[in-house]
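Peer 1: Predicted coordinates and the sequence they were generated for:
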Amino acid sequence: MSNCQQTLPKAIFLMGPTASGKTELAIRLSEQHNCEIISVDSALIYKGFDIGSAKPTQEEQARAPHALIDILDPSIAYSAADFRRDALALMDDITKRGKTPLLVGGTMMYFKALLDGLSPLPKADPNIRQEIEEQADKHGWQWIHQQLEEVDSEAAKRIHPNDPQRLSRALEVYRISGKSMTQLTQTVDNDLPFDIVQFAIYPPERSQLHERIELRYKQMLDLGFEQEVRKLHQREDLHVDMPSIRCVGYRQMWDYIEGNIDYDEMVYRGIVATRQLAKRQMTWLRGWDKLNTLQTPMGDNAEKTLASNMKVILDSLN
């Protein structure tokens, strides 16, 4: 490591699948070490998304405040680029105050955007997006795919004709900027002036994680998750195609409230969708470089495991 790298301030990434025990470990670190928590979660950013997102309770946030929680109305989109901008500003402020940034969550795309940087892609243009959707309704998505192939053959090779979201975005980027997504992604802003120590926490067995997910989902229902989503459903400006409502659990409850599925099916789909999310998160982590693994505290040895995890993290900062 160069002298320049040695002088970089430390920052901690604490990643892991949903229901793996990230929050309690982060709070303990904040209480017992000079850390400040930055949430890395695409659901926790939304106001009113409390129960279904497993947002830290008021008591937990009183113990250890979390930045980037409750920052947006659910009608507003928030991108990985938005997160990177906000996280870097917070990390700089925390470091200037002599503390260590502790980034905690399971939105792996946000972590990757912070670590590897992002291409300078233009922001979405609702008018152009609507124009593309109207053309798709008239001609079909295969026609849209052909339009993309004419301006960005590399992207057309990567994106399947039955993937409307990515097709629309790739063509939108070209129509906004006059440059293909392939061209723009060759330029990446990856300046990250921190020495990052990375950790992932999860149970030793997948079945244990599945059990924790099912238990937590049912606890959310007992805490009033349905009432939380019914309140959101009453708003005329929210609908099922918004990123906020597509969050795992919320989409399934929304379908139940609209009468598309019955209660038991909602519970089943909610648990399955959460397990699928955890599987995707684990897939990200299996390919992650420079990753230290921790074990989820469970059973009679929970406190001992928690203390061991904390020691491993704190030792890495020395």
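Peer 2: Nice, thanks for sending it over. Residues are numbered from 1 along each chain as shown.
Peer 1: make it CA atoms for all contacts and neighbour counts henceforth
Peer 2: Fine.
Peer 1: Surely residue 113 is in contact with residue 85?
Peer 2: No: taking contacts as Cα atoms under 8 Å, residue 113 lies outside contact range of residue 85: 9.9 Å.
Peer 1: the more surrounded of the two?
Peer 2: Counted by other Cα atoms under 10 Å, residue 113 and residue 85 do not tie: residue 113 has more neighbours, with 19 against 13.
Peer 1: before we move on, what SS does the residue lying closest to residue 255 once chain neighbours are set aside have?
Peer 2: Of all residues not flanking residue 255 in the chain, residue 261 sits nearest, at 6.2 Å (Cα to Cα, 6 or more residues apart in numbering). Using DSSP: H, G, I helix; E, B strand; the rest coil, the structure places residue 261 in coil.
Peer 1: that's a strand at residue 98, yeah?
Peer 2: No: per three-state DSSP, residue 98 lies outside any strand segment and is coil.
Peer 1: can you confirm residue 38 is in a strand?
Peer 2: Yes: assessed by three-state DSSP, residue 38 belongs to a strand.
Peer 1: Quick check, it in contact with residue 61.
Peer 2: No: in this structure residue 38 lies outside contact range of residue 61 using Cα under 8 Å: 11.6 Å.
Peer 1: With neighbour numbers in mind, choose between the two.
Peer 2: Per other Cα under 10 Å, whichever of residue 38 and residue 61 has more neighbours is residue 38, with 23 against 15.
Peer 1: For the more buried one, give me its contacts.
Peer 2: By Cα atoms under 8 Å, 6 or more residues apart in numbering, the contact list for residue 38 reads 66, 67, 68, 87, 90, 101, 102, 103, 104.
Peer 1: second one coming, line it up with the first:
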Amino acid sequence: MSVATSVMGGSVAAGLGNVLKGAVLIAGPTASGKSARALDLARSMDGVIVNADSMQVYSVLSLLTARPGPRELAAAPHRLYGHVPPGAAYSTGAWLRDVEALIDSGALRNRQAIFVGGTGLYFRALVEGLSPMPDIPPAVRRRWRQRLEAEGAAALHAVLQELDTQAAARIRPGDGQRIVRALEVLEASGKPIGHWQAMRSRPLVDSASAEKLVLEPDRGALAKRIDQRFEQMVAQGALEEVKALLSLDLPRSMPAMKAIGVRELAAALGGDISLEEAARRAKAATRQYAKRQMTWFRHQLGADWKRVPA
């Protein structure tokens, strides 16, 4: 099936036992034009756009995460954008539960479901299912995140090495979020995270009937788009967004605090660097992130994903 045949044949996503048939999935690096492509499809296919980007879920960071603006939101239904407070712990599992609730609500019934974003793990969970994970008591989660903040990722990786050598071998010493996740799962359940990861839940999207696209922009053109977009973000009020986020006094370990541009603009607001230097660093960080995204998509998404120049 192709997007063209979906339009011509009038096929729309329909939930069958909570499994969507005929969904369109659009993955790609930041600033590759994913949102615009999804909006064009939504207009032509009577579609509903569902966010598949782990940063665009947060409520405060609209500009810095390049969420669709008022005009885009008015042009087609958008779901799962900006619905999570930045102080909340959010995960791939939480996103998948939100997608399931969206399907159960009937919001996608007789409409073309279009998932778009840059978070590869979201797409993988959508078509392959996700390993079930135990509930983590808030006190356990808070304690490990506080230790991450106080001691750093390397110190907690050493703790993980003692408690779960297999997980420690798979996780980079600098990857604080994954280290904390492994430690809190172990404490909460008494079983290593690998035990849970070996199990899979049922996918929410039927992979065989889905149209799966990966946008692959020219790197030089993408770098220019990234630079221009960040300048627009600053001009439109990104500094005010960062001020609002900082006013919440969240731990630096929270995912929302790690959005590209937050640390850089916070340093400019604090007088540590100039706004020009903050922009230069944020642009460089965004280009590096886009490169990591493209590498992940190239190696982790299979041959059934169509590569599309962008």
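Peer 2: Thanks, I have the structure now. In this text the structure is predicted, and so the values were computed from the model without any measurement.
Peer 1: The residue most central in space within the second structure is in what secondary structure piece?
Peer 2: Geometric centre of the second structure, nearest residue: residue 54, 2.2 Å, by Cα atoms, centre = their mean. Secondary-structure assignment from DSSP states H and E places residue 54 of the second structure in no helical or strand segment.
Peer 1: Just give me the match in the first structure for it.
Peer 2: In the first structure, the residue paired with residue 54 of the second structure is residue 42, using TM-score structural alignment.
Peer 1: Mind listing what's buried along stretch 25-44 of the first structure?
Peer 2: 25-30, 35-44 (16 or more other Cα atoms under 10 Å).
Peer 1: And for stretch 135-153 of the first structure?
Peer 2: 136, 141, 142, 144, 145, 148, 149, 151, 152, 153.
Peer 1: how far does it stretch from start to finish?
Peer 2: From its first residue to its last, stretch 135-153 of the first structure covers 20 Å (Cα to Cα, to the nearest Å).
Peer 1: who touches it?
Peer 2: Contact with stretch 135-153 of the first structure is made by 132, 155-157, 161-162, 164, 167-168, 170-171, 174, 180-182, as judged by Cα under 8 Å, 6+ apart.
Peer 1: how does it look with 7 Å?
Peer 2: Residues from elsewhere that reach stretch 135-153 of the first structure (Cα atoms under 7 Å, 6 or more residues apart in numbering): 156, 161, 162, 164, 167, 171, 180, 182.
Peer 1: In contact with the last one, which residues?
Peer 2: For residue 182 of the first structure, the set of contacting residues under the criterion of Cα under 7 Å, 6+ apart consists of 152, 154, 155.
Peer 1: will you turn those into TSV that also has distance to residue 305 of the first structure and secondary structure?
Peer 2: Output for those, formatted as TSV (distance: Cα to Cα, whole Å; DSSP: H, G, I helix; E, B strand; the rest coil):
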residue	distance to residue 305 of the first structure	secondary structure
152	51	coil
154	48	helix
155	46	helix
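Peer 1: from the residues you listed, which is closest to residue 11 of the first structure?
Peer 2: residue 155 (34.7 Å; Cα to Cα).
Peer 1: Trace the closest one over to the second structure, please.
Peer 2: Residue pairing (TM-score structural alignment): residue 155 of the first structure is matched to residue 167 of the second structure.
Peer 1: how near is its match to residue 253 of the second structure?
Peer 2: In this view, residue 167 of the second structure and residue 253 of the second structure are 20 Å apart by Cα to Cα.
Peer 1: if we can go back for a sec, if we ignore the residues flanking it in sequence, what's nearest the residue nearest to the centre of the second structure?
Peer 2: residue 119 (6.1 Å).
Peer 1: Map the one you found across to the first structure for me.
Peer 2: Residue pairing (TM-score structural alignment): residue 119 of the second structure is matched to residue 107 of the first structure.
Peer 1: count of residues packed around its match?
Peer 2: Counted with other Cα under 10 Å, the neighbours of residue 107 of the first structure add up to 21.
Peer 1: cool, residue 75 of the second structure as well?
Peer 2: Other residues near residue 75 of the second structure number 12, with proximity taken as other Cα under 10 Å.
Peer 1: which residues in the stretch 1-150 of the second structure form helices?
Peer 2: With helices called from DSSP state H, counting those that start in this stretch, the stretch 1-150 of the second structure shows them at 3-9, 34-45, 70-75, 92-105, 120-128, 138-151.
Peer 1: same check, this time on the stretch 151-300 of the first structure
Peer 2: With helices called from DSSP H, counting those that start in this stretch, the stretch 151-300 of the first structure shows them at 153-158, 164-177, 181-184, 206-223, 225-233, 250-257, 263-286.
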